[in-house]
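Q: how would this look folded up:
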Amino acid sequence: MDYHMLIVGGGIVGLATALALTERYPHLRVLLCEKEDRWAAHQTGRNSGVIHAGIYYRPGSLKATMARAGSRSMVAFCQAHGIAHDLCGKLIVATTPAELPRLHALLERAQANGLPARLVDPAEIREREPYVQAVAAIFSPTTGIVDYRLVAERMAQLLAERGVELRLQTRVEQISEHARGVRVETNAGAFEADHLINCAGLHSDRVARMAGLHTGMRIIPFRGEYYELVPERRHLVRGLIYPVPNPAFPFLGVHFTRMIDGSVHAGPNAVLALKREGYHKLAFNLRDSAEVLSYPAFWHLARKYLGEGSKEMLRSASKTLFVRSMQRLIPSIRAQDVVPTHAGVRAQALMADGQLQDDFVIIHSTRSTHVCNAPSPAATAALEIGAAIVERLPPLGQGLETRK
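A: Okay, here's the model as predicted:
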């Protein structure tokens, strides 16, 4: 059977894109292929569950605009479908006077992004988070929490109701474009489609290369490891507590997140993963490792962040050092208060010149569309990313709603 659209990837971005297609073009024949035996198996199902407001991102960037809009559309989706969520707000705290200039600069960015963030003093910090040590903080009232796996499962249910063909355990192995469309070879057979949409996350660069697209970037997997507070110490954290980001490192640092199930996680660090889906410290894949270590841009990146990167690796190896990072925010945390929990892998695109891609990247060609960089806050922004993809479909999309 031929299809109008074939989507690769059953994470939240792929599912949200299929939803957007069915809403705008309800008569399309759509096929969604996911290589795992369940939806949201990787980045979506292993993130911290935060609905991001969009504070950190460059004003005018896709991350900034889509996170802000996405925080609203994701909450609306959860409300419409009875999915538990909580707009609990977030504190971004300065623990020393030296961090105040960075905190004020972040507040200016939040305001430039049109967010209702505000500065709070130590008294209000203690009221909101009694165990936090800080000299000042930003409070973001539009930040929240949700279980994105439940969101993804509901999206899949809606897609099935709308007639989308959903195929699990279907791994894309080869793509070839031709005059009439795209032929996709999988382990479950071959499929023809007018257009392909690549939402493959950790493998998005490989899928793009299969389609003959040279993006000028490669996915570098960074593993983020977490600890969980033991139940009797969960009272130390009421909501979301983040440090002021370190400008010398492109990640947010160890923070505390109260999950929607009431558990409290601390993390993540950020260390190179030697397997794209490597959730354990010793996970290794020869192809994945070779692609990273043979990429000259990676070594440029490694030299640039040698100091901070080394600290992240030491923190991965030492619970004592990881706990010390937590104690910067909550001094009363002890090593016996936390136990290891899940890890996630962030799919971060690295440009050929050694620069990390700091925004979402969506590339359109004649017969295919590729989401080439969609790390955090992509889960928050998933509905907006899907809508943007459908809005910008090439001329092939014109009239598809009437084709049967």
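Q: CA atoms for contacts and neighbours, from now on please.
A: OK.
Q: Thr22 belongs to a strand?
A: No - if the criterion is DSSP: H, G, I helix; E, B strand; the rest coil, then Thr22 is helix and not within a strand.
Q: one more sequence to fold, the one below, so I can look at both together:
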Amino acid sequence: MKQPTIAIIGGGIVGLATAYRLMERMPGATITVLEKENRVAAHQTGRNSGVIHSGLYYRPGSLKATCCREGKWELIRFCEAEGIPYELCGKVIVAVEEAERPRLQALYERGQQNGVACTLIGPERLRELEPHAHGVAAIHVPEAGIVSYRAVAERLRAKLEAAGHRVVLGAPVTRIVPDGRGVVLETPVGAFRADVAVGCAGLYADRIARMDGLEPGVRILPFRGEYYELRPERRHLCRNLIYPVPDPAYPFLGVHFTRMIDGRVECGPSAVLAFAREGYRLTDVRLSELLEMLSYRGFWQLARRHWRKGVQELLQSLSKRYYLRQARRLIPEVTPEDFLPAPSGVRAQAVDPEGRLVDDFLVLESPRMVHVVNAPSPAATSSFRIGALVAERVQARFD
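A: This is a model prediction of the structure:
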């Protein structure tokens, strides 16, 4: 009997975790991961701050909520089995003024609904946990943590290759051609046939779906996250993870402080629209992609709905002083001299034609493919659970 062949488009942590779960569920299958860069984890996976999220923020019953809670423990079990360093260091979400208490309370209640271990604490307990943080109240989430997602991705690649599967680098998919009941993925390094293919292309997820003949009903817009890093001698200002109370109308979590697994402490991010899907600097402009964004009705609807927030984020991007003002709300002691530039990241965010930011993970299917179209944060934390869900859908096609 012919063994199934499966191809994964995208060598980030979601694509690699999907391949890994397929390897577990379908041991006779031949799996090929196609990655357009010369290394895995080149974009969102390798450029985030490495937080293991708890599942506190997300709408109860949503894929984000369930995948984050379950995926966190699957990720941790993988790290323990493979000797990958991680730490459940805990986080505090801080209300810096009385007006934020109702939002903090609502967030705490959501955490309870999601089954997340968390506690409401006052200023005294906050000072015990984070002596330099300022706030009138906070939520303590002891199960939040840190890890290197690049290290996880590299280990997933190694395990796939050790089992005889392929991770092909420098292989952007340029065309998708139906082939009987399967599909041929054309790349500059050759054509790859698969009985079923999976799109995990991150910033290009919607393009891959359309290349497959599927209309996903959304467009990926890139949001650049800009960070600073605390000087080594000032890292003591943040013991673990210090977050503000997020704006519930906006999917980004605001400027926060993150101790990373290598000991560095990042502050950020701002979240501004990038002028290219991989626009890591303000000066990175890809005209074709910019025109594509500007011609999308959803972009203008989004701008109309959130222009005030957009102006605030742009000010943070352009003005270190304004950025510092946001950071000082959490840690009043920080000064401009404490901040060093740090690498930025770009978040792939699906937006519908009405300008609504798609709040949940979005997985769609076509006759020959399964597409992970929207997988922003906490996708890295959730990657093993997302991979399992996709693997179930792929396996069902052979069953």
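Q: residue boundaries of the helices in the stretch 201-350 of structure 2?
A: 205-211, 287-294, 297-318, 320-330 (DSSP state H, counting those that start in this stretch).
Q: name the stretch among the ones you listed that sits most buried.
A: For those, the largest average neighbour count (mean count of other C-alpha atoms under 10 Å) is found in helix 205-211, namely a mean of 21.
Q: tell me the helices and strands packed up against that one.
A: strand 196-199, strand 219-230, strand 369-374 (3 or more C-alpha pairs under 8 Å, 6 or more residues apart in numbering; DSSP states H and E).
Q: mean shift of the second one relative to structure 1?
A: In the superposition against structure 1, strand 219-230 of structure 2 averages 0.2 Å from its aligned positions (mean C-alpha distance after the TM-score superposition for structure 1).
Q: now the angle from that strand to helix 320-330?
A: In terms of direction (axes from the mean of the first three to the mean of the last three C-alpha atoms, to 10 degrees), strand 219-230 of structure 2 departs from helix 320-330 by 80 degrees.
Q: and strand 219-230 of structure 2, how far out from the chain middle?
A: Put simply, strand 219-230 of structure 2 sits 11 Å off its chain's centre (C-alpha atoms, centre = their mean, to the nearest Å).
Q: before we move on, what about the shortest one?
A: With C-alpha atoms, centre = their mean as the basis, strand 196-199 of structure 2 stands 20 Å off its chain's centre.
Q: that strand packs against which elements?
A: strand 5-9, strand 182-187, helix 205-211, strand 369-374.
Q: in structure 2, which residue range corresponds to stretch 119-131 of structure 1?
A: Stretch 119-131 of structure 1 lines up with residues 120-132 of structure 2 when matched by TM-score structural alignment.
Q: could you dump the helices of the stretch 201-350 of structure 2 into CSV with distance to Ala151 of structure 2 added?
A: Formatted as CSV, the helices of the stretch 201-350 of structure 2 follow (distance: least, C-alpha to C-alpha, whole Å):
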stretch, distance to Ala151 of structure 2
helix 205-211, 23
helix 287-294, 31
helix 297-318, 29
helix 320-330, 29
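Q: quick one: which of these is nearest Glu186 of structure 2?
A: helix 205-211 (11.2 Å; C-alpha to C-alpha).
Q: what helix or strand is Ala41 of structure 1 on?
A: Under DSSP states H and E, no helix or strand contains Ala41 of structure 1.
Q: now it. Nearest residue, chain neighbours left out?
A: Gly11 (7.0 Å; C-alpha to C-alpha, 6 or more residues apart in numbering).
Q: isn't that neighbour right up against Gln43?
A: Yes - shown here, Gly11 of structure 1 and Gln43 form a contact pair, counting by C-alpha atoms under 8 Å, at 7.4 Å.
Q: what residues does stretch 278-285 of structure 2 touch?
A: 43, 203, 222, 224, 274-276, 344-346 (C-alpha atoms under 8 Å, 6 or more residues apart in numbering).
Q: of the residues you listed, which belong to strands?
A: 222, 224, 344-346 (DSSP state E).
Q: nice, that's everything, thank you.
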